[in-house]
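K.L.:
Return a 3D structure for these sequence lines:
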Amino acid sequence: METSTFKRVLAWVLLAGFVLLLLNITIFHVLIVPSMALYLIIAVFYLFSGPRLARENKNYKDANVYQEIEADVEKNKYN
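P.N.:
Predicted coordinates for the structure are as follows:
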């Protein structure tokens, strides 16, 4: 399985799990204390990973722009 496909599948599985966690907290009330603890852990992780993810996304965009410019330079060099 390709890495991008694996990441996409993993993202969908995590999204489904998060939705089920929210449903459990709001409707089903099964193991509510561990569910709330897990929700708080996810929330704290999200708050602290926000700036890091934003930096990685910016670096990824900058790298793509650089690669496109480099490809144009190489193409024009032989013309």
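K.L.:
hey, let's count contacts and neighbours off CA atoms from now on
P.N.:
Will do.
K.L.:
any idea which element the residue sitting nearest the centre point of the chain lies in?
P.N.:
What sits nearest the mean C-alpha location of the chain, by CA atoms, centre = their mean, is residue 11, with 7.0 Å. Per DSSP states H and E, residue 11 falls inside helix 3-23.
K.L.:
Here is a second sequence; please produce its structure as well for comparison:
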Amino acid sequence: MTAFTIMNMSMQEEDHLPDLAVQAFRNAFKHASQSSTVVYAKNHQLLKQLPTGEISVIKDISTAYTSISAQHHVLKRKKKQAIV
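P.N.:
Predicted structure coming up:
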């Protein structure tokens, strides 16, 4: 069973939430990489880091990235039809 608690925060505290999330992820990644082997992507390469700190390149994944051209579309709502 999951319980949700309502947190009352000020606007300033809410502004810090993304920074705290990034910091928490960095700490978790650092802890995971010190205790076991981790595989991650960096600079268009798939890397494997051992707990000893040794990093090896598994695969070049630069061809997996595609650039998407920005297209501006006007979105229109469909007209609702009355049901009689």
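K.L.:
Drop the TM-score for these two in here.
P.N.:
Remark: TM-score between the superposed chains equals 0.33 [TM-score structural alignment, normalised by the length of structure 1]; 36 aligned residues with a CA RMSD of 2.9 Å.
K.L.:
before we move on, back to that, gap between the helix holding residue 11 of structure 1 and the chain center?
P.N.:
How far helix 3-23 of structure 1 lies from its chain's middle: 10 Å, per CA atoms, centre = their mean, to the nearest Å.
K.L.:
now the angle between helix 3-23 and the next helix-or-strand element following it, please.
P.N.:
Using DSSP H and E, the helix or strand that follows helix 3-23 of structure 1 in sequence is helix 32-77. Following axes from the mean of the first three to the mean of the last three CA atoms, to 10 degrees, one obtains 150 degrees for the angle between helix 32-77 of structure 1 and helix 3-23.
K.L.:
Off-centre distance for helix 32-77 of structure 1?
P.N.:
From the chain centre to the centre of helix 32-77 of structure 1 is a distance of 7 Å (CA atoms, centre = their mean).
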